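Participant: sequence and predicted structure, then a few things I'm wondering about:
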Amino acid sequence: MAMQDTRPLILVVDDEPANLRVLKQILQDNYRLAFAKSGEEALKLTASKQPNLVLLDIMMPDMTGLEVCKTLKASALTSAIPVIFVTALNHETDETQGFELGAVDYITKPVSSAVVKARVATHLSLVRAEELKATRLQIIQRLGRAAEYKDNETGMHVMRMSHYAKVIALAYGFDEARADLLLHTAPMHDIGKIGIPDHILLKPGRLTPEEYEVMKGHPQIGADILGEDESELISLAKIVALTHHEKWDGSGYPNGLKGDDIPIEGRIVAISDVFDALTSKRPYKEAWSIEKTLAFLDEQSGLHFDPKLVQIFRQQLDKILEIKEKYQEE
């Protein structure tokens, strides 16, 4: 049976056969290629073959490359495919227009083999990096779901507390990207509960001191499950899993960290998690009122919680309650 060719597919679009031949010569050793001689044909092939990249001539009769690019970017099916313009035009206005339409790069004719190879490789690796990031995120979210299946927490608890964490992080001074990273990793805080025996995890009443000691092992188990990884996402998930039960006054677990020694993400997840747990109904308790819960946060400011975060939590209460409303129990 013939091996399937898994090399990236590049669609080359140009109305001049000589130009297609030159690009074929440069790229055929490293990539699978498809060719189109008009804008119409390019649109059909992009939709049907889903290439990894499009090299697009600008000056074509009937439909210009700019129009092709605009159409590709307007369709959900093809909008994510990177487009590089290959053009003899050298006006800044054309370049500006091309970038505004969503192209990722320009190569000027007559093309240089080295430039074509380098630009194509760069943009394919950027796409690959984005795909990897998305895959890692999906794995993180699915692992979080696995922990929920075993615990008596609900998926909605995880949604709410991770959105609270993002609101608090932004108010604390995180930029959007860092706050989003926390939103995506906060659902992993209790992943270690996978390793806690069911008779303890699902016990409806109070735990005995011995059972509580076992339960206190879940942050370390979570950190061990996530392991060592250079990915920003998994490293932060590990920090959150390990430190969300540490307390500001040093009385938390597993490592008795104190004050600023507790990573800020762990401190944010702690307050988000406790607020949601207290204001939610559980098999073993009724939901607390917002007033009673806020009084508890105040009381625990400087003991369980970072005082600055308690202050921020109160300032952001409207947003917090909006999230609580939005992600109610099914």
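Facilitator: Thanks, I have the structure now. Note that the coordinates shown come from a computational prediction; the quantities given were computed from them, not determined experimentally.

Participant: going forward, measure contacts between C-alpha atoms and count neighbours the same way
Facilitator: Noted.

Participant: any idea how far residue 67 is from the closest residue to residue 108 other than its chain neighbours?
Facilitator: The shortest distance from residue 108 to any non-neighbouring residue, by Cα to Cα, 6 or more residues apart in numbering, is to residue 87 (5.0 Å). Going from residue 87 to residue 67 by Cα to Cα, to the nearest Å gives 14 Å.

Participant: more neighbours: those two, which one.
Facilitator: More crowded of residue 87 and residue 67, by other Cα atoms under 10 Å: residue 87, with 21 against 14.

Participant: my guess is the more buried one contacts residue 107. True?
Facilitator: Yes: using Cα atoms under 8 Å, residue 87 is in contact with residue 107, at 6.4 Å.

Participant: can you show me the strands along this protein?
Facilitator: In the chain, the strands defined using DSSP state E lie at 9-13, 32-36, 53-57, 83-87, 105-108.

Participant: so can I have TSV of these showing distance to residue 183?
Facilitator: Converted to TSV, these look like this (distance: least, Cα to Cα, whole Å):
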stretch	distance to residue 183
strand 9-13	35
strand 32-36	39
strand 53-57	31
strand 83-87	31
strand 105-108	32
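
Participant: quick one, what contacts residue 255?
Facilitator: When contacts are counted by Cα atoms under 8 Å, 6 or more residues apart in numbering, residue 255 touches residue 246.

Participant: gap between it and residue 305?
Facilitator: In terms of Cα to Cα, residue 255 sits 16 Å off from residue 305.

Participant: put this next to the first one:
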Amino acid sequence: MALDRFERNTQGLEERIVPLLTGEHFLEALNELEIAGVKFSVSGGLLHWEAPDGLVSERLRRTIEQRSRQLNVVVRLSAVSVNRWWGTRLHQASRAGDLPEMERLIANGAQPDTQNKYGHTAMHLAVGNGHLQAAELLLARGASLDLADLDGRTPLHVAVETGSLQMVAWLLSHGAAVNRGDHFGLTPLCAAKAAGKPQIEMVLQQHGALIVDPEVPAGDQRFLQFMLKVLAQYGQELKAHSVRVADISRWLANHVRLPFADCVEVRFGALLHDVGKMMLPDDIFNLADDEVSPQHQEVLMEHPIAGYDALGSDELNCPDGIRSVVLYHHEKWDGTGFPEGLKGADIPISAQIVGLADYYDHLVVERSYDPAVPPEQALEKLKSLAGTYFDPELVQAFGQVLDEIRVYGP
């Protein structure tokens, strides 16, 4: 009975794969074969493959051999191809700690330092999932220990956050940068202190760890410390909203291919986009739409200017790009926004991105005075406002990454 079923599986594989290979659908055939358990590798420029005994019929074997030249190319391409998250098969294997698969993919041309949309390398994923042997393999194959993700976090930051003393010690013993700050200037030691991990703190300090990244200029340190203090002073609802808007904005900015430094400024600007509200009466933010009087509206419309001014001191050293996000995130594409009534492309793209993310978050998060709507319905609302409130092309881009953006929902 079991033999009959195995023979049917073998015949079924042949029936699926032979037409794909003869029809030159090589990538689809490769995926099907690997799912079935056939593994391909390239060594010395030649294609090699192995399969469980009896899985591949004689006809399918001959067809594979006849198409070996084309499959050789496809196998190498598949090792470096990326999915919708810009992740590779090596990312997946490293996350799972699958050492044989990692070896095979690297032999086929996979690059250990390829970064996905989050900026994660295979090393980030191996470290984050506690796979020490996978991390050792990657290092032996030339992987960097110090590449940063979109948040500026290196694998050492990740190891500290996951609480793996063994992984922290291994990274440090192999020369990981101990004082590299993330985009907030927070070093691994700072992260360990914040998470209450005294053993990791001690190991880091034994390797010369500092609280502040010595490479960050003093002026930038003052701004980063100010931003962290502001976030700490936000009420819970405003803080959660600002963090969500920052993550959505960072993702959208990355999708529309803003330069990396601009993506960082977009995120920081989003975190601070409502800083001006701290200068306004608290009760005004709990009013339902039908309770907001013209006088209330005038007060509410002051918060972009209030925030812009608050960030303007020379001592604070706030980048102009961040201040412009705070000032212009309520401008509208048709010129009916505030505070300056900018129109179209005159609105800085960073402020447009944050304004769109801000509006979306207000739609999908339930408030005491305003029920939430599903992400798809929120997108339809944004589409209805394309050309009036928002740049139509930016709304279209938002729709293209909605599945990714919903990760940052409440």
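Facilitator: Nice, I can see it. Here the structure is a predicted model, which is why all the values come from computation and not from measurement.

Participant: relative to residue 56 of structure 1, how far out is the residue nearest to residue 108 of structure 1?
Facilitator: Distance, residue 87 of structure 1 to residue 56 of structure 1, using Cα to Cα: 8 Å.

Participant: got it, and residue 325 of structure 1?
Facilitator: According to Cα to Cα, residue 325 of structure 1 stands 48 Å off from residue 56 of structure 1.

Participant: between those two, who's got more neighbours?
Facilitator: For residue 325 of structure 1 and residue 56, the more surrounded residue by other Cα under 10 Å is residue 56, and the numbers stand at 28 against 11.

Participant: what lines up against the more buried one once you look at structure 2?
Facilitator: Matched by TM-score structural alignment, residue 56 of structure 1 corresponds to no residue in structure 2.

Participant: could you do residue 127 of structure 1 as well?
Facilitator: Counting by TM-score structural alignment, residue 127 of structure 1 corresponds to residue 214 in structure 2.

Participant: burial count for its match?
Facilitator: Neighbourhood size, residue 214 of structure 2 [other Cα under 10 Å]: 14.

Participant: check residue 378 of structure 2 too.
Facilitator: Residue 378 of structure 2 has 18 neighbours, counted by other Cα under 10 Å.

Participant: what's the answer for the one 10 residues further on, then?
Facilitator: Look at residue 388 of structure 2: counted by other Cα under 10 Å, it has 17 neighbours.

Participant: need the contact list for the equivalent of it over in structure 1.
Facilitator: Residue 388 of structure 2 maps onto residue 303 in structure 1 when the alignment is built from TM-score structural alignment. Counting by Cα under 8 Å, 6+ apart, residue 303 of structure 1 touches 247-249.

Participant: neighbour-wise, which of those leads?
Facilitator: residue 247 (25 neighbours).

Participant: now do the contacts for that residue.
Facilitator: Neighbours of residue 247 of structure 1 in contact, by Cα under 8 Å, 6+ apart: 253, 256-259, 267, 303-305.

Participant: output the residues you listed in a markdown table, with distance to residue 296 of structure 1 appended to each entry.
Facilitator: Output for the contacts of residue 247 of structure 1, formatted as a markdown table (distance: Cα to Cα, whole Å):
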| residue | distance to residue 296 of structure 1 |
| --- | --- |
| 253 | 20 |
| 256 | 21 |
| 257 | 21 |
| 258 | 20 |
| 259 | 19 |
| 267 | 16 |
| 303 | 11 |
| 304 | 10 |
| 305 | 10 |
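
Participant: mind checking which of the residues you listed land in helices?
Facilitator: residue 267 (DSSP state H).

Participant: most neighbours of all the contacts of residue 247 of structure 1, which one?
Facilitator: Going by other Cα under 10 Å, residue 267 tops those with 25 neighbours.

Participant: for it, what is the corresponding residue in structure 2?
Facilitator: Under TM-score structural alignment, residue 267 of structure 1 pairs with residue 352 in structure 2.

Participant: OK, contacts around its match?
Facilitator: By Cα under 8 Å, 6+ apart, the contact set of residue 352 of structure 2 is 328-329, 331, 390-391.

Participant: nearest to residue 294 of structure 2, of these?
Facilitator: Distances from residue 294 of structure 2 to the contacts of residue 352 of structure 2, taken as Cα to Cα, are shortest for residue 331 (18.7 Å).

Participant: how close does residue 404 of structure 2 get to residue 323 of structure 2?
Facilitator: Using Cα to Cα, residue 404 of structure 2 is found at 27 Å from residue 323 of structure 2.
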